[in-house]
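Asker: sequence and predicted structure are below.
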Amino acid sequence: MTDNFTRTAGLPKHAAGAAGPDAGHPFRGQLVAHGIPEEMHGRFAAHGVGTLVEKLGIVFREITVERVVATMPVEGNQQVAGILHGGASAALAETLGSVAAAAYGGEDRRPVGVDLNVTHHRPGLSGLVTGTCMPIHLGRTLTTHEIVITGEDGRRVCTARITNMLLDS
C-alpha cells in the first residue's frame, strides 16, 4: 500500500529519467522528477509543482500551448471501492488546465481557475491514467481547455472542462 499523504524524497515510480536536486533552483529536483521542462522552471520558483501534484504522482510528458499531457497512477489514488477516485481525476484535470493556461499566458500572467466541470465515464482500475489537455478558447483574459483522461487501454475514463482567468503578475 502506498502512503499518499506523506511527502517523501523518492520520485514517482513512473518518472523515468528524473534527476536529483540542484542548488541553482530550490525545486529543480522536484520539477525534473515531474517532467517540467527547464524553460518553465522560473514559473514554478515560489512553490514548485505543489504538494498535491507530488501526492498524486502526476508526471508531465508534454507541455505546449497546443497540448499538455501528463500521467497519474491509479494505485494510491483510489477511493473506498478500489477504483480511481473522482477527486483525483478532477485534480489531474485542473492541474493540466492550469499548466496549459500558464503556458499560454507566459511569464507575466498567472492562471486562476474559475470553473471546473468533470464527467466520469468508467472506472480507472489499475496502472496509469493519461490526461490530454487541449484548448477550446484562448482569449486575452480567459482560457478554456478540455481534458480527456484515458486508461492504459485507451478508453475514456473522464472528460473535464476548465476555464481559467489570466491575472497580471
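Answerer: Looks like it came in fine.
Asker: make it CA atoms for all contacts and neighbour counts henceforth
Answerer: Fine.
Asker: neighbouring contacts of stretch 142-159?
Answerer: The contact list for stretch 142-159 (CA atoms under 8 Å, 6 or more residues apart in numbering) reads 89, 93, 96-97, 100-101, 118-124, 127-138, 160-166.
Asker: redo that, cut-off 6 Å
Answerer: Residues from elsewhere that reach stretch 142-159 (CA atoms under 6 Å, 6 or more residues apart in numbering): 93, 97, 118-122, 129-137, 160-166.
Asker: what number of residues lie near Leu142?
Answerer: Here the count is done by other CA atoms under 10 Å, and Leu142 has 18 residues near it.
Asker: are we agreed that Gly97 is in a helix?
Answerer: Yes - assessed by DSSP: H, G, I helix; E, B strand; the rest coil, Gly97 belongs to a helix.
Asker: what about it, neighbour count?
Answerer: 31.
Asker: show me what stretch 111-121 is in contact with.
Answerer: In contact with stretch 111-121 (CA under 6 Å, 6+ apart) are residues 101-102, 157-166.
Asker: swap the cut-off to 8 Å and go again
Answerer: By CA under 8 Å, 6+ apart, stretch 111-121 touches 86, 90, 94, 98, 101-102, 105, 156-167.
Asker: ok, of these, which come out buried?
Answerer: Buried members of these, scored by 16 or more other CA atoms under 10 Å, are 86, 90, 94, 98, 101-102, 105, 156-166.
Asker: in helices, which of the contacts of stretch 142-159 appear?
Answerer: Cross-referencing these against helices under DSSP state H gives 93, 97.
Asker: put this next to the first one:
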Amino acid sequence: MPKNPITWIVVADGARARFLRAAPDGKRLVPARGADLIAPQGRHHVRDMVSDRPGRVDSTSRGGQRHAFEPKHDYHKLAKHHFTVSVADVLDKACLAKEFDEVILVAPRRSLGELRQCLSKRVQKAVQQEIPKDFTEYTPAMLWRHLRPMVGPKIPKG
C-alpha cells in the first residue's frame, strides 16, 4: 500500500512565513515545524531600518543650495528579499531532510513570484500548487476553511 505524501502548506508574505500540514486526523492544520519565520524588519518603516540621515552635498550650480542624496537601495524591498531567501532556505533544508513530499505555496502575487525565483530545483519539483492570496494573518482554523476548497484532494480528508 503506497504511503500518503506529506504535504506542507507554506503561507507567507514579505515578513512572515508559516509552515503547516494537515493533522493526522485530517480535520485541521498544525505547525509543520517548530515556529513561524518572522522577519524583524519586515513590517518596519524605512526610517527605522536606516541608521542615519542621507548624506548631503553643496550644489554650486544651484546657487549654493544643499540637497540630500537619494539612497541607492529600497531598504524595505531589500529586507523582504532577504526574508524570502531565508524562507526558500528553510524549504530547501526540509526537502533535503525529506520532511515533506509536496508543498503548497500561499502568498500575495509579488511575494509568490519572488519566492518562486529563490526556490531550489528540488523544492520547485515538490511544489504542487500556488495560491496567490495573503492569508498570513489567518488562524489555522480560518486557513483550513479557506484552503480546503482550493486545494481539494491535496489535503487529506477527515
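Answerer: Everything's here; your move. Given the structure is predicted, the values throughout are model-derived calculations rather than measurements.
Asker: how close are the two chains, by TM-score?
Answerer: The TM-score (TM-score structural alignment, normalised by the length of structure 2) is 0.28; 69 aligned residues with a CA RMSD of 4.6 Å.
Asker: neighbours of His76 of structure 2, how many?
Answerer: By other CA under 10 Å, 18 other residues sit near His76 of structure 2.
Asker: you'd agree it is up against Val46?
Answerer: Yes - using CA atoms under 8 Å, His76 of structure 2 makes contact with Val46 at a distance of 6.0 Å.
Asker: and Leu147 of structure 2, what does it touch?
Answerer: Listed by CA under 8 Å, 6+ apart, the contact set of Leu147 of structure 2 is empty.
Asker: what's the burial count for Ala94 of structure 2?
Answerer: Neighbours of Ala94 of structure 2 using other CA under 10 Å come to 15.
Asker: helices and strands around the particular helix or strand that has it in it, which ones?
Answerer: Using DSSP states H and E, Ala94 of structure 2 maps to helix 75-96. Using 3 or more CA pairs under 8 Å, 6 or more residues apart in numbering; DSSP states H and E as the contact criterion, the elements in contact with helix 75-96 of structure 2 are helix 46-49, helix 109-118, helix 121-126.
Asker: compare those helices and give me the one nearest Val85 of structure 2.
Answerer: helix 109-118 (6.0 Å; CA to CA).
Asker: that closest one: which residues count as buried?
Answerer: Those would be 111-112, 114-116, 118, for helix 109-118 of structure 2 by 16+ other CA under 10 Å.
Asker: out of the residues you listed, which comes closest to Leu96 of structure 2?
Answerer: Cys118 (15.7 Å).
Asker: how far away is that closest one from Trp8 of structure 2?
Answerer: The gap separating Cys118 of structure 2 from Trp8 of structure 2 is 18 Å, by CA to CA, to the nearest Å.
Asker: do Arg116 of structure 2 as well
Answerer: Arg116 of structure 2 is 16 Å from Trp8 of structure 2, by CA to CA.
Asker: and if you look at Ala141 of structure 2?
Answerer: Distance check for Ala141 of structure 2 against Trp8 of structure 2: by CA to CA, it reads 16 Å.
Asker: of those two, which one has the most company?
Answerer: Neighbours were counted for Ala141 of structure 2 and for Trp8 using other CA under 10 Å; Trp8 has more, 28 against 13.
Asker: which other helices and strands contact the helix or strand where the more buried one lies?
Answerer: Taking DSSP H and E as the criterion, Trp8 of structure 2 maps to strand 7-12. Using 3+ CA pairs under 8 Å, 6+ apart, the elements in contact with strand 7-12 of structure 2 are strand 16-22, strand 102-106.
Asker: follow-up on the earlier one: of the contacts of stretch 111-121 of structure 1, which belong to strands?
Answerer: 156-167 (DSSP state E).
Asker: now tabulate the residues you listed in TSV and tack on distance to Met72 of structure 1.
Answerer: Output for those, formatted as TSV (distance: CA to CA, whole Å):
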residue	distance to Met72 of structure 1
Arg156	14
Val157	13
Cys158	13
Thr159	15
Ala160	16
Arg161	18
Ile162	19
Thr163	22
Asn164	22
Met165	25
Leu166	26
Leu167	28
